[in-house]
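Asks: Attaching a predicted model along with its sequence, questions to come.
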Amino acid sequence: MSQNKCVLLVVDMQNDFISGSLAMKDCPAKQDGNHTIHVVNKLTSLPNWDLIVYTKDWHPADHISFVTNAYKFERHEESTIDPTSAEVYDKVVFNVDGNQRREQVLWPPHCIQSSWGSELHPDLLVANGSHIVTKGMDKHVDSYSAFFDNQHLQETELRELLQRNNITHVFVCGVATDVCVNFTVQDSLDLGYQTYLVEDACAGVSWQNIEVQVKKLVEKKANIIQSDQVSAELEKLHNDKTTVTVPCNHD
């Protein structure tokens, strides 16, 4: 049992998603991640966070999600798209790891380990005492969520970190609203955390998909909140002395 403790989870605010190979401003929704940075920085500067965590895509150069690597992976019989002629945003079905079916949306190469594109954007305020969680290191499977890969085969250290700090409430911002932010919010809800999507502190890929995914998150009982509401919500939670149950660390 614990009193309310809150984490700000800043998802993938990296160079490649802001101004690099997969910049949000070049995606169909045309949302500029640069405009998101100052909103995220205001959130980071709020005084009542018990923990701040930044996530990073951290892909090997031969990652399955890169359109330039699609030809290297075996096509599954169900795939309607030939990997050798696939394009960005195509959804291909591969055989991987001993004939396992793996459905994959293809993206430009991005956030390759130790590259400029994988670094957090230089204008992003990185709080003292914060933590960085990396994801997407296995070349055979993508990892949108900050908690698990897309197949839930492997888990990052995020849940253990939240447990260690007795976190009860998770506030999520960053990029992309309809991809990594969305899957992170979903997993946070499924793990039992009271979860907030800070809507105006995010940027997404496709307007249509943003609307669809946010609607689904609302149906799953996510709290959709704007950045100018976060300070009051944090103060309310910290002033609430009701004892709450910290989500269990085991499935």
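Replies: Received it, and whenever you're ready, just let me know what you need. Numbers count the residues shown, from 1 in each chain.

Asks: drop to CA atoms for contacts and neighbour counts, all remaining ones
Replies: OK.

Asks: what about the helices in the stretch 101-250 of the chain?
Replies: Applying DSSP state H, counting those that start in this stretch to the stretch 101-250 of the chain gives helices spanning 158-164, 182-190, 207-219, 227-239.

Asks: Give me the neighbour count for the closest residue to residue 120 other than its chain neighbours.
Replies: Take residue 120 and drop its neighbours on the chain: the residue closest to it by C-alpha to C-alpha, 6 or more residues apart in numbering is residue 14, 4.1 Å away. By the measure other C-alpha atoms under 10 Å, the count of residues near residue 14 is 28.

Asks: Residue 45 too?
Replies: 12.

Asks: Which of the residues in stretch 51-71 are classified as buried?
Replies: Neighbour-count burial for stretch 51-71, counted by 16 or more other C-alpha atoms under 10 Å, picks out 51-70.

Asks: next one: stretch 155-170
Replies: 155, 156, 158, 159, 162, 166, 167, 168, 169, 170.

Asks: Take this one as well and set it beside the first:
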Amino acid sequence: MAIMDLDHTTDILGIVDVQPTFMPGGELPVAEGDAVVPVINRLLAGPFRHAFATQDWHPPGHSSFASSHPGRQPFETVRMPYGPQTLWPDHGIQGSPGAALHPGLAQARIELIIRKGFDPEIDSYSTFFENDRTTSTGLHGWLQARGVRRIFLTGLATDYCVAWSAEDAVRLGYRVTVIEDACRGIGLPAEGGTTIDAARRRLAGMGVEFTASSAFV
């Protein structure tokens, strides 16, 4: 694998939803979700000088929770005003221990933390927009002000928040690379495999690159 050359003035590491709520023992666990923490910490300790992070930050009773829809179960899909919505177990509740950044995550180089999903009526996967696709998180403006042109994404989950962030970043004009061993996915059944497979095909078709943490020294 080729070694990646970084430009510390225009490259940044994105750390998506590395929170206990998405890890084994959490409310919406991603298999091996906690395995991303040491990988991301190695990236923060050396190759990357700049990083941002995001947190799912839902109020109780959020509309994306299955518990807010009587008779519905987690992972069912409903129609919301902004489109199809997967229903989730209650997770990422504002102020809860599960919604904090993982306590083992090295945060010295994290310059911005974006909290998303706090509107009770709109879910938020992407680091750039709520799921209505029009409400901005403010991340794009912050990145532009700093001259960022290339984003390397890590975190949880590969097939949802990481994938949607990568898609929006490409649409906004950034070069995007997903560091695969610094991500883990949910992997729900989907046409042609799982939601992880579908997301990877979709992102590759948009020009997103994929690499491993070993490509950075």
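Replies: Nice, I can see it. All figures in this text were calculated on a predicted structure; none of them were measured in a lab.

Asks: Closest to residue 104 of the first structure out of the buried residues of stretch 155-170 of the first structure?
Replies: Taking C-alpha to C-alpha as the measure, residue 155 is the one of these closest to residue 104 of the first structure, at 18.7 Å.

Asks: counterpart of residue 94 of the second structure in the first structure?
Replies: Structural alignment (TM-score structural alignment) places residue 94 of the second structure against residue 113 in the first structure.

Asks: for the helices of the stretch 101-250 of the first structure, which one sits closest to residue 146 of the first structure?
Replies: It's helix 182-190; of these, that one is closest to residue 146 of the first structure (C-alpha to C-alpha) at 5.4 Å.

Asks: ok, residue 131 of the second structure to residue 84 of the second structure distance?
Replies: 10 Å (C-alpha to C-alpha, to the nearest Å).

Asks: Not including adjacent chain positions, what is the nearest residue to the spatially most central residue of the first structure?
Replies: Centroid-nearest residue in the first structure: residue 180, 3.2 Å away (criterion: C-alpha atoms, centre = their mean). Leaving aside its chain neighbours, residue 180 of the first structure sits nearest to residue 144 (4.3 Å; criterion: C-alpha to C-alpha, 6+ apart).

Asks: is it true that the one you found touches residue 183?
Replies: Yes. If you go by C-alpha atoms under 8 Å, residue 144 of the first structure and residue 183 touch, sitting 6.1 Å apart.

Asks: got the contact list for the helix or strand residue 39 of the second structure falls within?
Replies: Secondary structure here is read from DSSP states H and E; on that basis residue 39 of the second structure sits in helix 36-45. The contact list for helix 36-45 of the second structure (C-alpha atoms under 8 Å, 6 or more residues apart in numbering) reads 15, 18, 51, 102, 104-106, 109, 154-155, 181-184, 213, 216.

Asks: let's see 10 Å
Replies: 13-15, 18-19, 23, 48-51, 102-110, 154-156, 179-184, 212-214, 216-217 (C-alpha atoms under 10 Å, 6 or more residues apart in numbering).

Asks: Tell me the helix or strand right after that helix.
Replies: Next element after helix 36-45 of the second structure (DSSP H and E): strand 51-56.

Asks: Now that following strand on the first structure. Mean distance?
Replies: Following the fit onto the first structure, the mean deviation recorded for strand 51-56 of the second structure is 0.5 Å by mean C-alpha distance after the TM-score superposition for the first structure.

Asks: chain center to that strand, what's the gap?
Replies: 8 Å (C-alpha atoms, centre = their mean, to the nearest Å).

Asks: in the next helix or strand after it, what's buried?
Replies: Next helix or strand after strand 51-56 of the second structure toward the C-terminus (DSSP H and E): strand 77-80. Across strand 77-80 of the second structure, burial judged by 16+ other C-alpha under 10 Å covers no residue at all.
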